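**Q** Here is a sequence together with a model predicted from it:
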Amino acid sequence: MSVPRSDNKPFRHPFARIRHAAPALAAWLLVACGNSDNAPPAAPAAVHSQVPGELRVQPASLQMLQIEPVAERRDSQTIWAPARIAFRDDRVTAVGSPAAGRIVQVHANIGDIVTAGQPLATVASPEALRLRAEAGNAVVAQGLAASEAQRQRLMVEKGIGVEMERAAAEARLREATQELDRARGTVALLGNGGNDGGGADRIVLRAPRAGVVAERKATVGAAVDTSGEPLFLVGDPSATWVVAEVFESDLAGLREGAEAQVETSSLSRPMRGRVQRIGTALNQETRRAPVFVSIENPPDTVRPGMLAKVAMQVASPPGLVIPLSAVLIKDERRSIVYLQRSDTVFQARDVELGQPMRGFIPVLGGLAVGDRIVVRGALLLDGAASQLQ
């Protein structure tokens, strides 16, 4: 007896524990209420109606049943999701090494507040030495090409030069200038490590912006290259948001701009926020997607890396929904509810259902708005029907 749940775990019906007691409860339903002398009634309290599949009960037995109309649900519900405080994507910068080498010194640690240009680590790199040497050679080559081009222009102006040689000198000058620009651009990425008291093989990694060191993976002696993961993450501590992990089943009803409430263990009062962005990719293991919540006026004590939990308003999917307690499983495959045809007449109705969510389940077929169904006590009716078969 199970109804599939959205988290892929079997749902056990609330009345599953008492199914074995259904015959005894049904027998009690068959007895007319108010019979003080315990004598058997002259006629059964539940009998077949004239219409096949219908069941008629004594009016006094209705007190054992809870009957509600089927309604179309359009309200919203609150869901809770685990979360963490993180830097905004556009306010955090990764710092890596522009050339292969080995870390010889680390100047900053996680949590340090740094200014733009402040040293974070120093890398010894033979490749940096080679690149700086190439840049020096490019300066010399460009100077020689410029002198030769100037000499050829003067000779042509005096009438003793050859135009073809002048054009060739101009072409060599353009090539040398382009190579110098390339070499200077590469050296610019290395920084001015050679002028900071170290050798020309040194690269000083610097903070690209003012902020706080959120992550450090640099250790003295570690080898680095341009394809490795960043050695530092520097973020703006004033630009944070909350990253909540929301179940796949709750994403459909979540909207950007929805109100949110953020709670952390370090704050006595919850923070207010709004859903700013909803992630599109699901974690294959947890079946959750990231939802980014902006905080309204976050206090100074909020820091990236803090754990939190977030309450968000989720719109219920449109359509008919009924309580899970109204559903009975027959033959391990049929879902039925008991429909009230008249005051004392009920009928077992096959229904097609969707995925349950927070105590309710969508109705895909078999019922209409306004149909009155048994939401508590359906198992007793089912037991009474079995007694009459």
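**A** Noted; the coordinates are in hand.
**Q** switch to C-alpha atoms for all contacts and neighbour counts from now on
**A** Fine.
**Q** what helix or strand does residue 291 sit in?
**A** strand 288-295 (DSSP states H and E).
**Q** what's the following helix or strand after that strand?
**A** With DSSP H and E, the next secondary element past strand 288-295 is strand 307-315.
**Q** Distance from the chain centre to that next one, please.
**A** Offset of strand 307-315 from its chain centre (Cα atoms, centre = their mean, to the nearest Å): 12 Å.
**Q** Residues contacting it, please?
**A** Residues outside strand 307-315 that contact it (Cα atoms under 8 Å, 6 or more residues apart in numbering) are 74-85, 244, 250, 253-255, 258-265.
**Q** what about versus this one:
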Amino acid sequence: MPESAFLDRKVDSPHCDKAGIPVRRHFDPPRRRPPEGRHLQRMGGPIFSVLIVLLVAACSKPANQIAIANLDYWTCTMHPSVHSEIPGKCPICGMDLVPVTHGREKQPRPSEFVVPVERQQQIGVTYAEVRRRRMIFDIQAVGSLEVNQAQILECVTRVDGYIEELQVNSLGDRVAVGQPLITIYSPDLRAPEQELVNLLKAQASGSVSPASMDQLISSARRRLQLLNLGQAEISELERTGQPTDRITYRSAVDGVVSEAPMKVGMSVKRGDKLMTVLNLSDLWLWANFYESEVAFLREGQLVKIALPALPNRSFEGNIVVIGPTIDPLKRTALVRIDIPNPEGQLRPGMYATVAVQIDAGEGLTVPYEAVLPTGSRMLAFVDKGAGTLEPRFVQVGRQFVTLSDPKQEHYYQVTGGLREGERIVSSANFLIDAEAQVQGAVRDFGMEKPEPGR
């Protein structure tokens, strides 16, 4: 039969499709599906052996390698720049390398941010603990030396007259107690002197009762004393019975002449100043303390004093007076300190710096470097572990220094925002602050109130 006829013939058989086209030219019996579970045996023993070997290897894998399946690399805690794909020793210091993983970590709060530990080591971050210390600090102020007002002798005439003699006439002359300073001739002295002489004569004659005479004589002596006659002049008058028209002023203190305006022959009126003598054995130092510092001051406190004019000397004094008012412009109070001046090195008008040591007891403290000023508030970074940091505004008091510490490190008193035992960043604060700004960590906590310190 021709092939075309065979193609045109439609035969419904397993050897032809529906169009009658042959699909097989020879008999091929269908393959049977093997029973369930028998194809492993058909796969043969080699594949099954490989699976067993892999399973045993996985079970024998060290536990530490299983725990760090999400390993990134190995590094050295002392040298973070060292990176290795396999564990081993640091080529620099020989320490065991530690794994760095990228596993899921605790998500920081909105006000927290993360600086990896190795990054902190690179930028030199260190930590300090918030703890209690004894707070001893100095309050410093400035002031100037002045003359002790109670040690100023002003010779003022109480009679009219003329300058007859000047025993001391130069500024800066040193005088001693009882030393003559100036002599005045005054006719006003004759009458009261003559009265005393007459009373003494009457007492001697016995014409007047002794009781009344004693009272009159005492009043006459008192009148002469009010005219600045000294006891020596009055005694000389009683001895001689001869009134004089002259009065000699004597120094009542040891000191230095600061004013001597009179000349011999000049006329003087009652109330005129003849001479001024300053006693410089002790001086007053008036210092300006801020109103926030006055509460720490007490009368009698010891004060250390330094003067730029005497850089190699140090002086001490005691607080005598604490001013009752505050200067409305300077916001300061005047405090008077008495300073002994036995050697005479201190001079009125000298500029001085004073320091008062205050012991405020124990309190919560942080290192001075751990607090970052941000305008009107202070910022600290609290360690939350695993490189997580929390920026926190804190309230601080005064700055002080631990005297028992050889380094004399400075600290802040903490009044709010931190708790005892917390760890805070104590160095590289500016770099950490920059990282916090980049990560937006201060966005959600800027208005939070600081926690009270405990």
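**A** Noted; the coordinates are in hand. Not measured: the values here are computed from a predicted model.
**Q** returning to what we had before: report the angle between the strand holding residue 291 of structure 1 and strand 307-315.
**A** Relative orientation of strand 288-295 of structure 1 versus strand 307-315 (axes from the mean of the first three to the mean of the last three Cα atoms, to 10 degrees): 100 degrees.
**Q** and strand 288-295 of structure 1, what does it pack onto?
**A** Secondary-structure packing of strand 288-295 of structure 1 (3 or more Cα pairs under 8 Å, 6 or more residues apart in numbering; DSSP states H and E): strand 240-247, strand 271-278.
**Q** Please identify the deepest-packed of the ones you listed.
**A** strand 240-247 (a mean of 25; mean count of other Cα atoms under 10 Å).
**Q** Quick one: name whatever helix or strand follows that one.
**A** Using DSSP H and E, the helix or strand that follows strand 240-247 of structure 1 in sequence is helix 248-251.
**Q** Can you name the element that comes right after that next one?
**A** Next in sequence after helix 248-251 of structure 1, counting helices and strands by DSSP H and E, comes strand 259-263.
**Q** same for that following strand, what does it pack against?
**A** Helices and strands touching strand 259-263 of structure 1, as assessed by 3+ Cα pairs under 8 Å, 6+ apart, comprise strand 271-278, strand 307-315.
**Q** Same list, the ones you listed, but as CSV with distance to residue 134 of structure 1 please.
**A** Listed next are those as CSV, based on distance: least, Cα to Cα, whole Å:
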stretch, distance to residue 134 of structure 1
strand 271-278, 47
strand 307-315, 50
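**Q** List just the one of those strands that sits closest to residue 154 of structure 1.
**A** Nearest to residue 154 of structure 1 among these is strand 271-278; the distance by Cα to Cα comes to 66.3 Å.
**Q** ok, average deviation of the closest one from structure 2?
**A** Once fitted to structure 2, strand 271-278 of structure 1 is off its aligned match by 4.2 Å on average (mean Cα distance after the TM-score superposition for structure 1).
**Q** what about that strand, distance to the chain center?
**A** That offset, for strand 271-278 of structure 1, works out to 13 Å (Cα atoms, centre = their mean).
**Q** if we can go back for a sec, export the helices and strands packed on strand 288-295 of structure 1 as CSV, with columns for distance to residue 105 of structure 1.
**A** Converted to CSV, these look like this (distance: least, Cα to Cα, whole Å):
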stretch, distance to residue 105 of structure 1
strand 240-247, 30
strand 271-278, 40
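**Q** Can you show me the strands along the stretch 51-200 of structure 1?
**A** Taking DSSP state E, counting those that start in this stretch as the test, the strands found in the stretch 51-200 of structure 1 are 54-57, 66-69, 71-72, 76-87, 92-95, 101-106, 113-114, 119-124.
**Q** Rebuild those as a markdown table, extending it with mean neighbour count and distance to residue 272 of structure 1.
**A** Below are the strands of the stretch 51-200 of structure 1 laid out as a markdown table (neighbours: other Cα atoms under 10 Å; distance: least, Cα to Cα, whole Å):
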| stretch | mean neighbour count | distance to residue 272 of structure 1 |
| --- | --- | --- |
| strand 54-57 | 22 | 53 |
| strand 66-69 | 16 | 36 |
| strand 71-72 | 16 | 30 |
| strand 76-87 | 18 | 14 |
| strand 92-95 | 18 | 23 |
| strand 101-106 | 20 | 39 |
| strand 113-114 | 18 | 27 |
| strand 119-124 | 23 | 36 |
